[in-house]
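1. Generate coordinates for the sequence data below:
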Amino acid sequence: MPGLFDFFSYKGLHLRNRIMMSSMCQYQAENKDGNPTDWHFVHYTSRAIGGIGLIFLEMTNIELRGRISDQCLTFHSKDQVPHYKRIVDECHKYGSKIGIQLAHAGRKSVIDGNDIVGPGDDPFSEDSPIPRALEIEEIKEIIGKYGTSASLAVQAGFDTIEIHGAHGYLLHQFMSPASNHRNDQYGSYHVFPVEVIREIRSNIPKDMPLILRISAVEYGKNGYDFNHMLNFIPYFLEAGVDMLDVSTGGNDPVRPKVYPAYQTRYAQEIKEKFNIPVISVGRLENPDVAESIIRDGRADLVAIGRGLLREPYWAKEAAVKLNQEVKLPGVYDLGFSV
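-> Reported below is the predicted structural model:
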């Protein structure tokens, strides 16, 4: 079996290793239009210099109304392409591939005065704003905006796209019986995400992998179990998804007990059942843990989040521990010499 530092290729995506930087909100965007700033340029480029195979931009929203906060990114206009292309080109310069995670916060937006929307009028928590139920025509418009953002991402040079269908954001809200009580066609839990997948797939190259992040299980009241999600995966694959990024929870304030690889078993079962590439995430920053997940065939990529907030050169640190060779640009390797 391959290891953490072996190449990974799927369709047109070719990675120098199997380490993925997980999407993590930075809350540093220009609040007028959601553009990335110098913060993002430095943040993502430094991880490319650090040797990461696949870098994912943070949750990037398809419209201004879809942001969690007014410091969150959006990608909805052609005028924004140069802002993103600058980051993409610089990450490519240092050998990393880079993806963008497209999303809509739905009822989890906390922007004062925002038109907060969702499948219905159920708030995320007792302290959250009450959303407005989307009309069918509005849902169709949002689906089209996913396609627009995907097309813009292609123009900016991104190597892959991930649809955020987890952690309680809009797609996840439609997938869950805890938040979707509609009586129309969008009351069928898979319909909205399937239409979004098809729209994005039609706006990106055939050889560009399309990734879907899912919450395999929920933890709160009326939350779904793993079988609920397993039932929908065939629909997602038929619509055009190539890989699944497997997380859990987020549609309720209830949180699970967290420990290294606590979500990996869900990724492994999906990989075995559907014979597709999967990404595992969830406290995987211990190099021995990350390596074992790949070596054991439990996932194809490991996504590192907080570990890469603490250490931009996590890949080099892991390589040293695992007796692997990773060459950093410039004089950075001197910092790891004995």
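2. C-alpha only now, for contacts and for neighbours.
-> Noted.
3. quick one: whichever strand or helix holds Ala290 to chain centroid distance?
-> Taking DSSP states H and E as the criterion, Ala290 maps to helix 287-295. Here helix 287-295 shows a centroid-to-chain-centroid distance of 21 Å under the convention Cα atoms, centre = their mean, to the nearest Å.
4. which strands and helices sit next to the helix or strand following it?
-> Per DSSP H and E, helix 287-295 leads on to strand 301-304 as the next helix or strand towards the C-terminus. When contacts are defined as 3 or more Cα pairs under 8 Å, 6 or more residues apart in numbering; DSSP states H and E, strand 301-304 sits against strand 19-21, strand 278-281, helix 287-295.
5. Of all those, which one is nearest Pro123?
-> Ranking the helices and strands packed on strand 301-304 by proximity to Pro123 (Cα to Cα) places strand 278-281 first, at 27.1 Å.
6. Show me what the helix holding Ala290 is packed against.
-> Contact partners of helix 287-295 among helices and strands, from 3+ Cα pairs under 8 Å, 6+ apart: strand 301-304.
7. before we go on, could you also do this sequence so I can check it against the first one:
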Amino acid sequence: MTAKLFEPLVIRGVELRNRIWVSPMCQYACLDHDGMPHDWHLVNAGTYAAGGAGLVMMEATGVSPEARITSECAGLWNDAQRDRWARVVDFVHSQGAAAGIQLAHSGRKGSDYRGFTAEAGKTKPESEGGWTTVAPSAVACVGMDVPVELDRAGLDKVVDDFGAAARRAVEAGFDLIEIHAAHGYLLHQFLSPLSNRRTDEYGGSLENRARLLLEIVDRVREVVPESMPLFVRFSGTDWVAEGGWTPEETARVCSWAVDRGADFFDISSGGLVRDIFISVSPGYQVPLTELVREQGRVQAAAVGKITTPAQAEAILQEGRADAVFLGRELTRDPHFALRAAKELGVEIDYVPLPFRAATWA
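-> This next block holds a predicted model:
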């Protein structure tokens, strides 16, 4: 039996050398508050690429200043940021990995304090570098300020900002783009009835709640090459008993997104509602990916509590996902892919020369 983890995957014009992918993880490292990636981003992404990952997905990257989660988050709303990202992309490519970028808008969860700090989860006031947030409806996230409901001009700006950021991503040399529609951020806020109370064409029915996302898929597809894959990350469920976003709705919107030019889906969960219990166990989100693949008839990756090569391989061998995204486990072991090849008995030709004395080489 061959290891599916190490089977290349071709999506449009991009071949990914394996199916062990770096989940987009916020770094909160732009300490000048200008959205500019710097040496931390180069070293962090480069470490994963040298460690054998097939795809290195950059963190949630704001398509405008107000799209960031925190003032320390990275951005792609100007050419200077594009040029800094190009340096990161070039090194990732030099190690044989593909480089992706997750384009994002935080919506009502923006203007937060820096992640992993005591203040996180509260709105930072403008006097400290925060901003007024926007959302589908004037409904606050618990613990944060009430956002401003987006009007027609605001909706158009969001679509334009995603398009402009996608164009810069192409210019920076990224291999693929992921649209962030998960974890309670703006596009997820539109999708879920819990946060979308609109009565116009962007609220109510599933078709209406998905409208903004699909408009963004259209715009991004217009500005990127035909050969460039387009991913979308969804939260597969809000983890509430009634009235929230569901796996079945996720599958339907995935199929609509494919019709508009999306190629691949990254299925996570939660993030919209705070203070709820989620039973987190090994591979707890894999069933969501499985359902979305089957009902939406799409390709999708699993993410969440995937921690061993054997577990990751079993998910693929059982046909439950087409690839795996790893976050915390890759943070603990950036060389996970090299170790996985050793444990699964797979010979690979991309172990960096300085690493070949290691026991897994």
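8. give me the number of residues near the closest residue to Ala172 of structure 2 other than its chain neighbours?
-> Leaving out its chain neighbours, the residue that sits closest to Ala172 of structure 2 by Cα to Cα, 6 or more residues apart in numbering is Ala86, at 4.4 Å. When counting by other Cα atoms under 10 Å, one arrives at 21 neighbours for Ala86 of structure 2.
9. Adding distance to Ile304 of structure 1 and mean neighbour count, write the helices and strands packed on strand 301-304 of structure 1 out as CSV.
-> As requested, these are exported to CSV (distance: least, Cα to Cα, whole Å; neighbours: other Cα atoms under 10 Å):
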stretch, distance to Ile304 of structure 1, mean neighbour count
strand 19-21, 5, 27
strand 278-281, 7, 28
helix 287-295, 9, 19
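10. Of these, which is nearest Val254 of structure 1?
-> Nearest to Val254 of structure 1, of those and by Cα to Cα, is strand 278-281 at 18.7 Å.
11. Residue range in structure 2 corresponding to that closest one, please.
-> Using TM-score structural alignment, strand 278-281 of structure 1 lines up with residues 300-303 of structure 2.
12. That stretch against structure 1, how far on average?
-> Stretch 300-303 of structure 2, aligned to structure 1 and superposed, deviates on average by 0.7 Å (mean Cα distance after the TM-score superposition for structure 1).
13. Would you pull up how far that stretch lies from the middle of the chain?
-> 11 Å.
14. now swap in stretch 202-210 of structure 2 and tell me
-> Remark: stretch 202-210 of structure 2 is offset 22 Å from the chain centroid, using Cα atoms, centre = their mean.
15. Stretch 210-225 of structure 1 too?
-> Worked out by Cα atoms, centre = their mean, stretch 210-225 of structure 1 lies 14 Å from the chain centre.
16. Just the endpoints, please. Distance across it?
-> End-to-end distance for stretch 210-225 of structure 1, by Cα to Cα, to the nearest Å: 25 Å.
17. In that stretch, which residues are buried?
-> 210-220, 223-224 (16 or more other Cα atoms under 10 Å).
18. what's it in contact with?
-> If you take Cα atoms under 8 Å, 6 or more residues apart in numbering as the criterion, stretch 210-225 of structure 1 is touched by 160-167, 172, 176-178, 201, 226, 229-230, 240-256, 266.
19. Going along the chain, name the helices of the stretch 201-338 of structure 1.
-> Along the stretch 201-338 of structure 1, counting by DSSP state H, counting those that start in this stretch, helices occupy 226-239, 264-274, 287-295, 306-310, 314-321.
20. So which of the helices and strands packed on strand 301-304 of structure 1 is nearest Arg65 of structure 1?
-> So among those, strand 19-21 is nearest, using Cα to Cα, at 26.2 Å.
21. I'd assumed Cys26 was in contact with Gly327 of structure 2.
-> No: contact criterion Cα atoms under 8 Å: Gly327 of structure 2 and Cys26 do not qualify, at 10.3 Å.
22. who's more crowded, these two?
-> Gly327 (20 against 17).
23. out of everything not next to it in sequence, what's closest to that one?
-> Excluding the flanking residues, the one nearest Gly327 of structure 2 by Cα to Cα, 6+ apart is Ser23, at 5.1 Å.
24. Can you tell me how far the equivalent of Glu291 of structure 1 over in structure 2 is from Gly261 of structure 2?
-> Residue pairing (TM-score structural alignment): Glu291 of structure 1 is matched to Glu313 of structure 2. Distance, Glu313 of structure 2 to Gly261 of structure 2, by Cα to Cα: 29 Å.
25. and what of Cys141 of structure 2?
-> 31 Å.
26. Between these two, which is the more surrounded one?
-> In this view Cys141 of structure 2 and Gly261 are compared by other Cα under 10 Å, and Cys141 has more residues nearby, 21 against 18.
27. So the more buried one sits against Gly110, correct?
-> No: when contacts are counted by Cα under 8 Å, Cys141 of structure 2 is not listed as touching Gly110 (10.0 Å).
28. Good, wrapping up.
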